[in-house]
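J.: No sequence on hand, only this structure:
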């Protein structure tokens, strides 16, 4: 590979160059700021869905920060054949949220997290074992499939934001009160205005600033509870298997394996995009190493009460904006995330954000994920009628659990764990239809083969929104 344009022959590639400590810390903090909301949002959604207390949700978010730091260090520093060794940030995958909520609904609050953690461990090991072969199978996941799945991820999560905006508890007497919806609307408006008027680093953290502003507005309304902060420890380690030993249920494992495949597809797209941005194109060996890190990070996370880990595409955009290509900057952010995970008080500060405030910001976050899927579909050759049909049927089946929640009520509970996840069913249908229309018998047709390289969920431009990746 030829050296980068600004690289002297024989010199270290900018990706492998360390920066002075002050710049390393500053740039690392910026990566943390860009991804922080995306890391704590999935455990917050799952924690509320499982019915955890505010203190337990804070613990869950601390654990997710801690495990995101470990996964990021695996990607950037790496060892043996694990880790892309690129400025690649890993965190909690959004792709797993809806399936985990479906598992929680089927298993009940007591067994939900142990069953989820057991399924995540198996899915992570599956990802490690599949990595060397997955790069060869990526042609079965073109933009028509990945775009459909990413869109479904965002659409499947939007009802969560709507529930938050109404107060978060459908059984409460004041659920859907105008004050809740009004607070959500004001928070969303503030977030949009901040995104529009701010520049540079402040623009990157507009989501966090929106959360802060919404919480401050909620204070005089009596909608913010500080008890979790006062009760939280300053220092604390995420106790292994805090919520119980993992349990292994076949239906839950199948659901999370599907999530793992989706995450691996998205990570592959992000590695390809990042390699181009830093002038170090990713080859098959690099892709396999990146996917092994994803799988290993996912398998390790449940031991410390975390969830599946995958790439954060918004940080790929941040690398493009700042032009800082050193992987050690992102390694520093991994170290910072690990330290933040050891401070439950900090996580509890996020947990005190009122649910209507989260609803307002969640609308932007989850909507951005859906928009990213639509952006990917723009590269899916939809001028071909077959591809339009693939998207139409996959989306239609994928939204069944939202549009008709009782549609599968007559099916066995073990099957409903998969069927009640629109992401899982939509992904399976999209892959099968893509095989039927674009691969089986393709040699007998004269049409050009479909595009086989997945397009990253977020284009790495200066206007990339600081929203969580669709993984």
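T.: That came through fine. Please read these numbers as outputs of a predicted model, since none were measured by experiment.
J.: rest of the way, CA atoms for contacts and neighbours
T.: Fine.
J.: could you list every residue that touches the closest residue to residue 255 other than its chain neighbours?
T.: Nearest residue to residue 255, sequence neighbours excluded (CA to CA, 6 or more residues apart in numbering): residue 418, at 5.4 Å. For residue 418, the contact set (CA atoms under 8 Å, 6 or more residues apart in numbering) comprises 99, 102, 251, 252, 254, 255, 424, 425.
J.: gap between the third one and residue 233?
T.: Think residue 251. Per CA to CA, to the nearest Å, residue 251 is found 37 Å from residue 233.
J.: Give the residue from the two that has the larger number of neighbours.
T.: Neighbour count, other CA atoms under 10 Å: between residue 251 and residue 233, residue 251 has more, with 18 against 14.
J.: and here's the other structure:
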């Protein structure tokens, strides 16, 4: 896909120069900035296999194998998304990893069935990925129903929905643990947050851009003498290992499992579409139908291939959008470097375990800034959404209200069928559907409503980069 001209925040297009998305930074900056993306997403990649593995009856060794495979496949999917192949890949600084949306149905599919359960999960993911790939050209046409009133609402929901993850990390990560929410954990998260903010204020240039990474390192160093880190993972890790195909046997195909994961795939495609629209705003290269189609192809193809190497469904990682917004580093090659690092981590368990040294409270303190940046970007987009026109303010109000239900009242849908929980438990999905439907009703249906619709090509929202 051809890159457009670079657009400066004040001077407009700059003739003859590459767009910042296609800019190649020096090797040192590329590596450290890519490592910062890995640090931001690492916990999100390893958490699903660490949850699903024991739940389906795998021992510690096989669960560790799943973690390594998830890192490897997330890296491959990220490389496909950022570098692109033919008409596959958004070619944006877009990170792919293991989707949390599939955790609950995967546990239900493989509960206490061990390797057989994993084989059924993998078979269902393969079918869901292939179906999603086929549906991509039709799904991407929905982009015209995502004006600023919709995208701003969804981007805000993405940030707000991620904040509870940062809060859980800040408390220690395990709500059932005795020390969850302890003063020590919360204080460490608060200290990391202060360090990141101070570094952003005091540093300049490249060091300011990697303030998150420096904050994570500083927080980890402080946590070591406090006994909040453990080297056990490094001592037990092998130097090298490859996620051999079909480690848990050939994929098995059960209709109920396939249907369940196909629903998850539609949820992931909805969230990825919203994430691409958000990222396009931030990097000042709006995601059009072609970009979304190529990005969804990478998502779905990555998901279909991932089980061959013992990985789970791949989807966009919204937390890394916050990192792009905060640092202002828009190069897709930086994120591609992060994808390469993930592949190496999957092939070298020792390196992966070093990253795992970062305590969750430290990651939580940095996550508050990262995820808050996404929400701030959504608010800036809403500022361009002409809320004074028609019923746009009502659209935002209703969509935000519905989207916040799973966050504010987690048990609200407890009486609903379990199969519906895949969608209802995702505030991003329910809020997105509500915003699209209401925008369609108020701004597109009926001759009087068309005049109130927003422009098809609104001015891009400003970046939330802090200078």
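T.: Now that the structure is in, tell me what you want to look at. All values derive from a computational prediction rather than experimental measurement.
J.: Kindly provide the TM-score of these chains.
T.: Taking TM-score structural alignment, normalised by the length of structure 2 as the basis, the two superposed chains have a TM-score of 0.78; 444 aligned residues with a CA RMSD of 4.1 Å.
J.: on that earlier part again, what do we get in structure 2 for the residue nearest to residue 255 of structure 1?
T.: Aligning on TM-score structural alignment places residue 418 of structure 1 opposite residue 423 in structure 2.
J.: What lines up with residue 209 of structure 2 in structure 1?
T.: Checking TM-score structural alignment: residue 209 of structure 2 goes with residue 204.
J.: And residue 300 of structure 2, by the same measure?
T.: Using TM-score structural alignment, residue 300 of structure 2 pairs with residue 295 in structure 1.
J.: so its match is in which element?
T.: helix 284-300 (DSSP states H and E).
J.: Tell me which residues of that helix come out buried.
T.: Buried positions in helix 284-300 of structure 1, judged by neighbour count with 16 or more other CA atoms under 10 Å: 284, 286-300.
J.: what does stretch 187-198 of structure 2 give?
T.: For stretch 187-198 of structure 2, burial by neighbour count (16+ other CA under 10 Å) applies to 187, 188, 189, 190, 191, 192, 193, 195, 196, 197.
J.: Stretch 433-444 of structure 2 too?
T.: Quick answer for stretch 433-444 of structure 2 (16+ other CA under 10 Å): 433, 434, 435, 436, 437, 438, 439, 440, 442, 443, 444.
J.: if we can go back for a sec, hmm, the match of residue 209 of structure 2 is touching residue 34, no?
T.: Yes - when contacts are counted by CA atoms under 8 Å, residue 204 of structure 1 is listed as touching residue 34 (5.8 Å).
J.: returning to that earlier point: which one of the buried residues of stretch 433-444 of structure 2 sits closest to residue 155 of structure 2?
T.: residue 435 (11.5 Å; CA to CA).
J.: Look up how far residue 146 of structure 2 lies from the closest one.
T.: 9 Å.
J.: same check, this time on residue 165 of structure 2
T.: From residue 165 of structure 2 across to residue 146 of structure 2, the span is 26 Å (CA to CA).
J.: So between those two, which is more surrounded?
T.: The neighbour count for residue 165 of structure 2 versus residue 146, taken as other CA under 10 Å, is higher for residue 146 (21 against 17).
J.: From residue 331 of structure 2, how far out is that one?
T.: 25 Å.
J.: Return the residues in contact with residue 291 of structure 1.
T.: Residue 291 of structure 1 neighbours (CA under 8 Å, 6+ apart): 82, 83, 127, 128, 131, 264, 267, 268.
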